[in-house]
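Colleague: sequence first, then the predicted structure:
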Amino acid sequence: MSKNNLLESFGSDPIERVELALDALRQGKGILVVDNEDRENEGDLIYAAETMTQEQMAFMVRECSGIVCVCVKEEKAKALGLSMMVSNNTSTFGTAFTISVDAAEGVGTGVSAHDRIKAIKIVCDDNSKPEDLVSPGHMFPLVAKDGGVFERDGHTEASVDLARLAGLAPVGVLCELCAPDGSMAKLPRVCAFAQLHDMIVISIEDLIAYRKAKNV
């Protein structure tokens, strides 16, 4: 089955799919976002940081790769003193990792669902200061390009764009969905997982089309 046919199970066109995804985020639910087949060709489970719960974090860690990332704009990264992980980024898609973080207080080792959510809420809070976080840690911030998916068609930018368009703080949480054998989930597996857990699937192409159509 083609990519478009699979995605039509979640909405007849890009506009409808993205609107449904935004409604899901506003309701505190997770969504799945797939990128292009000639890029990573993977699906990420995404939540808005503002609404994500400890239970949702535990679900994400169980079902996904375990490398949970919190995606922010550059101004947020600077405000929290999040320096880039490397000065010369040679990764294939230029994924913009900063230093990893944990919450400075009220946590154990930092790896539990409780502790990771604590770090995420600190990152999301506009009143947080650099000293509210410690490094290294178990949460991996990613810095989105200012132009969002118009500038870079990655999951990092998609998560921030989606949170913003949903009227929430522009901070997203993502993790790559895995297949039972530990390999990365491709579109058919992503769609089957979404149907099992009553989630919406959109593509980054859908989001680009939505932003162009709505001029947002």
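Modeller: Sure, I can see it.
Colleague: hey, let's count contacts and neighbours off CA atoms from now on
Modeller: Fine.
Colleague: you'd agree Met199 is up against Val33?
Modeller: No - using C-alpha atoms under 8 Å, Met199 makes no contact with Val33, being 10.5 Å away.
Colleague: compare the two (neighbour count), which wins?
Modeller: Val33 (27 against 20; other C-alpha atoms under 10 Å).
Colleague: ok so that one is a strand residue?
Modeller: Yes - membership of Val33 in a strand is supported by DSSP: H, G, I helix; E, B strand; the rest coil.
Colleague: ok, now which ones touch it?
Modeller: 43-46, 155, 201-204 (C-alpha atoms under 8 Å, 6 or more residues apart in numbering).
Colleague: could you find the closest non-adjacent residue to the residue nearest the centre of the chain?
Modeller: Centroid check for the chain by C-alpha atoms, centre = their mean gives Leu174 as the closest residue, at 3.0 Å. Using C-alpha to C-alpha, 6 or more residues apart in numbering and skipping the chain neighbours, the partner closest in space to Leu174 is Ile46 (4.5 Å).
Colleague: let's verify the one you found: helix, strand, or coil?
Modeller: Under three-state DSSP, Ile46 falls in the strand class.
Colleague: and Met199, by the same measure?
Modeller: Under three-state DSSP, Met199 comes out as coil.
Colleague: any idea how far the residue lying closest to it once chain neighbours are set aside is from Gly66?
Modeller: Leaving aside its sequence neighbours, Met199 sits nearest to Ile31 (C-alpha to C-alpha, 6+ apart; 5.6 Å). Using C-alpha to C-alpha, to the nearest Å, one gets 17 Å for the distance from Ile31 to Gly66.
Colleague: another one to put next to it:
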Amino acid sequence: MNKLDSAIKALQNGEILLLHDASGREDEVDMIIHAKLVTPQTIQKLRKQAGGLICLATDGPTAEKIGIKHMTDYMLESGEEILKQLCPAKTAYGDKPAFSLWLNHNKTFTGITDTDRALTITEFEKMISQGKHANFPKEFYSPGHVPTLIARDIKKRRGHTELSIQLTKLAGLTPAIVLCEMMGDDCKALSIDDAEKYAQENGLILLDGGAI
């Protein structure tokens, strides 16, 4: 079994993977896990051992079904000049941001606790897996504490968002996956060498985006 097959199997089993996008891009490693099996303990682990922003990614068709789009589109179409001025044409790493709305599920309290974020994430996956996309505005509100990402065409953008969503497709899973950037002790992104060491010490798979 090659590393990609092992990664797909791990994703299907609800395990955390480490995903490196590419040298020359962000050159960062994210912890990723499918949204269905996220628990409060998962969020705690991402928060403590990865340390970056805990995001929920989905694909374009799903975003269209529930009626959301990229934040940059909202900003450009808002009619507010300041939002247009703040909208980046391109980021330092070369792509437009994948961010959309920040969500809380209606059953959360503040939305920020590990328990609340796990609830928001799993209920989002449950909603789309059951095909109940029309329930989105009834079950969630924004702004909240779980930033959502919308994958673009993987042929045009190969960020962690697109690579992670592509993995869900290869694994036959719903397009709902959680990502969190790994931070280093030097206050920068965790180096690929340190990520490899972490993966080995914790029995996790580190997959390079070029394999997807």
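Modeller: Cool, the structure landed. Fair warning: this is a prediction, and the values are worked out from it, not measured in the lab.
Colleague: which stretches of the first structure form strands?
Modeller: Ranges of strands in the first structure, per DSSP state E, are 31-34, 43-48, 69-72, 101-103, 133-143, 172-176, 201-203.
Colleague: ok, average deviation of the fourth one from the second structure?
Modeller: Meaning strand 101-103 of the first structure. When the second structure is overlaid, strand 101-103 of the first structure sits 0.7 Å from its aligned residues on average, using mean C-alpha distance after the TM-score superposition for the first structure.
Colleague: that strand corresponds to what range in the second structure?
Modeller: Using TM-score structural alignment, strand 101-103 of the first structure lines up with residues 103-105 of the second structure.
Colleague: who touches stretch 49-64 of the first structure?
Modeller: Here stretch 49-64 of the first structure has contacts from 28-29, 45, 66-68, 70, 113-114, 116-117, 120-121, 124, 168-169, 171-173, 175-178, using C-alpha under 8 Å, 6+ apart.
Colleague: what is the neighbour count of Lys156 of the second structure?
Modeller: Lys156 of the second structure has 9 neighbouring residues, counting by other C-alpha under 10 Å.
Colleague: not counting its neighbours along the chain, what's nearest the alignment partner in the first structure of it?
Modeller: Matched by TM-score structural alignment, Lys156 of the second structure corresponds to Glu151 in the first structure. Counting by C-alpha to C-alpha, 6+ apart, Glu151 of the first structure lies nearest to Lys145, which is 6.5 Å off, once chain neighbours are set aside.
Colleague: measure the one you found to Ala192 of the first structure for me?
Modeller: Lys145 of the first structure sits 31 Å away from Ala192 of the first structure, taking C-alpha to C-alpha as the criterion.
Colleague: neighbour-wise, which of these two wins?
Modeller: Lys145 (19 against 13).
Colleague: wait, doesn't the more buried one sit right on Cys71?
Modeller: No - contact criterion C-alpha under 8 Å: Lys145 of the first structure and Cys71 do not qualify, at 10.3 Å.
Colleague: contact partners for the aligned partner of the residue nearest to Met199 of the first structure in the second structure?
Modeller: Mapped onto the second structure by TM-score structural alignment, Ile31 of the first structure lines up with Leu17. Leu17 of the second structure makes contact with 7, 10-11, 31-33, 204-207, according to C-alpha under 8 Å, 6+ apart.
Colleague: how does it look with 7 Å?
Modeller: Neighbouring residues of Leu17 of the second structure by C-alpha atoms under 7 Å, 6 or more residues apart in numbering: 7, 31-33, 204-206.
Colleague: go on, Pro130 of the first structure?
Modeller: Pro130 of the first structure makes contact with 80-81, according to C-alpha under 7 Å, 6+ apart.
Colleague: can you do 10 Å?
Modeller: Counting by C-alpha atoms under 10 Å, 6 or more residues apart in numbering, Pro130 of the first structure touches 77-82, 104, 122-123.
Colleague: of the residues you listed, which ones are shared with the second structure?
Modeller: When those are mapped onto the second structure and scored by both residues aligned by TM-score structural alignment, their matches' C-alpha atoms under 10 Å, the shared contacts come out as 80-81, 104.
Colleague: buried subset of those residues as a PyMOL selection?
Modeller: Filtering those down to the buried ones (16 or more other C-alpha atoms under 10 Å) takes a single PyMOL command:
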select buried, resi 80+104
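Colleague: could the kept ones among the contacts of Pro130 of the first structure go into CSV alongside distance to Gly94 of the first structure?
Modeller: Converted to CSV, these look like this (distance: C-alpha to C-alpha, whole Å):
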residue, distance to Gly94 of the first structure
Leu80, 21
Gly81, 20
Ala104, 29
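Colleague: tell me the contacts of His34 of the second structure?
Modeller: Contacts for His34 of the second structure (C-alpha under 10 Å, 6+ apart) come out as 10-17, 56-57, 121-122, 125, 164-165, 167-168, 173-179.
Colleague: let's see 8 Å
Modeller: 11-12, 14-15, 168, 176-178.
Colleague: how about it, what's its match in the first structure?
Modeller: With TM-score structural alignment as the matching criterion, the partner of His34 of the second structure in the first structure is Ala48.
Colleague: what's the local residue count around Ala176 of the second structure?
Modeller: If we define neighbours as other C-alpha under 10 Å, then Ala176 of the second structure has 27 of them.
Colleague: and if you look at Lys132 of the second structure?
Modeller: Lys132 of the second structure: 13 neighbours (other C-alpha under 10 Å).
Colleague: how close does it sit to Gly210 of the second structure?
Modeller: With C-alpha to C-alpha as the criterion, Lys132 of the second structure and Gly210 of the second structure are 34 Å apart.
Colleague: Gln200 of the second structure too?
Modeller: Taking C-alpha to C-alpha, one finds Gln200 of the second structure at 20 Å from Gly210 of the second structure.
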